[in-house]
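Engineer: okay, structure incoming, though there's no sequence with it:
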């Protein structure tokens, strides 16, 4: 009886993981990024959402940044069923428009949004010559890829996800591992609230989708962990407070 049940249980677990991730990835681009106007002392935050989301997914985070006195330009890009090149082209165009005439520019990215920001800063630093480059905060970003993406690499979900989803694996095919180090003040926030459903795919602390180890960069200026799951980072008050503190002070509040 046990031998008959084990394959069924394994299939059920895999199905549950896929369903869970489909909820995590659900969503689509909703509207073009709104472009702010600036006063001489204004500071802009370019805010980038994660895989399968839209600018609406970052609305609360954006509001907290605005309440702290920042101008916010929220990116809104398609990330399901598209290639890495398509994502980077679209986001690069949006960021170029966002930073036009901005006196000072910070960058904040959740999950895939952090990789989008790294790619832009690697390739488009010349676009920021007229603006003062501020701080960069990467939140739950799979800088070295996701072990869960490795586990699901051959699944139908990855087929639907397209090239950008496949680029979130670990190893030499990882988008994060193929981006250059940046000579900027970078703060990294990692979540430590894992999920029972996905925890077996990790060997250490994780946020349910990305391991703490994967978020780290050799060139990061500061690092902090917060007990929050991957998807809830964009709503979590402590994550927002630490991000704002880093934008203001260039470090996290330890």
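Structural biologist: Received, thanks. Nothing here was measured: the structure is a model prediction, and the numbers come from that model. Numbering: from 1, shown residues only.

Engineer: from now on I want contacts and neighbour counts done on CA atoms only, so please keep to that.
Structural biologist: Fine.

Engineer: quick one: the strands in this protein?
Structural biologist: 44-48, 71-74, 104-110, 132-139, 186-191, 222-226 (DSSP state E).

Engineer: which parts of the protein are helices?
Structural biologist: Using DSSP state H, the helices of the chain run over 2-25, 59-67, 84-99, 112-123, 147-151, 156-161, 163-166, 212-215, 237-249.

Engineer: for residue 180, find the nearest of those.
Structural biologist: Nearest of the helices of the chain to residue 180, taken as Cα to Cα: helix 112-123 at 6.6 Å.

Engineer: and here's the other structure:
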């Protein structure tokens, strides 16, 4: 994704005392085949990861291939780690398949259950605002693009739902607080409201 998509979260992490580095990649043209090797080069030094949507899938996929990397904690924001019904629906359409590009298979299939040494946390949204509903036909809560159930992979250290849409996770103050809390504590602050 473009670097700009995570700038707001980078500022919030900086305020919380972290020194964020934004990793960007080509979702359509490059896909996981080019993103994962580039990400692996970034993960050679001890670090934590905060990733949104497909970025979380790419990070988890990379760490499943290389569990020896010194990553302590990973927070995913609305990542369909169990696979995306919306992506599967889009992939059936010619224009939709082109939109998903080389990331289609990872988006459709998701990741294996998490068994890596890093602590993995998920912040999901449940404000159903987004075009994903047209393709995914969610039977339960969703953020408009990803169903909450699609974010609950086996092996998570913690999972929390905040009231925002999929895109809203990129600017949600509550999601940012929860991400910083997980990076510091290895669990979310299950606050009321």
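Structural biologist: Ah, there it is. Worth saying up front: this structure is predicted, and the values here are computed from it rather than measured.

Engineer: just give the TM-score of the two.
Structural biologist: The TM-score (TM-score structural alignment, normalised by the length of structure 2) is 0.87; 187 aligned residues with a Cα RMSD of 2.0 Å.

Engineer: before we move on, the earlier item: is it possible to get a markdown table of the strands of structure 1 that adds mean neighbour count and distance to residue 239 of structure 1?
Structural biologist: A markdown table is the format used below for these (neighbours: other Cα atoms under 10 Å; distance: least, Cα to Cα, whole Å):
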| stretch | mean neighbour count | distance to residue 239 of structure 1 |
| --- | --- | --- |
| strand 44-48 | 26 | 14 |
| strand 71-74 | 25 | 17 |
| strand 104-110 | 24 | 11 |
| strand 132-139 | 24 | 8 |
| strand 186-191 | 26 | 8 |
| strand 222-226 | 18 | 7 |
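
Engineer: aligned partner of residue 185 of structure 2 in structure 1?
Structural biologist: By TM-score structural alignment, residue 185 of structure 2 lines up with residue 249 in structure 1.

Engineer: give me the most central residue, structure 1.
Structural biologist: Residue closest to the average C-alpha location in structure 1 (Cα atoms, centre = their mean): residue 111, at 1.8 Å.

Engineer: which residue in structure 2 aligns with that residue?
Structural biologist: Using TM-score structural alignment, residue 111 of structure 1 sits opposite residue 53 in structure 2.

Engineer: residue range for stretch 218-230 of structure 1 in structure 2?
Structural biologist: Counting by TM-score structural alignment, stretch 218-230 of structure 1 corresponds to residues 154-166.

Engineer: quick revisit: nearest to residue 98 of structure 1, of the strands of structure 1?
Structural biologist: Closest to residue 98 of structure 1 of these, according to Cα to Cα: strand 71-74, at 6.1 Å.

Engineer: what range in structure 2 does that closest one sit on?
Structural biologist: Using TM-score structural alignment, strand 71-74 of structure 1 pairs with 19-22 in structure 2.

Engineer: looking at the strands of structure 1, which is nearest to residue 90 of structure 1?
Structural biologist: strand 44-48 (12.1 Å).

Engineer: hang on, the earlier thing: so how far is residue 120 of structure 1 from the residue nearest to the centre of structure 1?
Structural biologist: 15 Å (Cα to Cα, to the nearest Å).

Engineer: and what of residue 90 of structure 1?
Structural biologist: Distance, residue 90 of structure 1 to residue 120 of structure 1, using Cα to Cα: 11 Å.

Engineer: over to residue 227 of structure 1?
Structural biologist: 29 Å.
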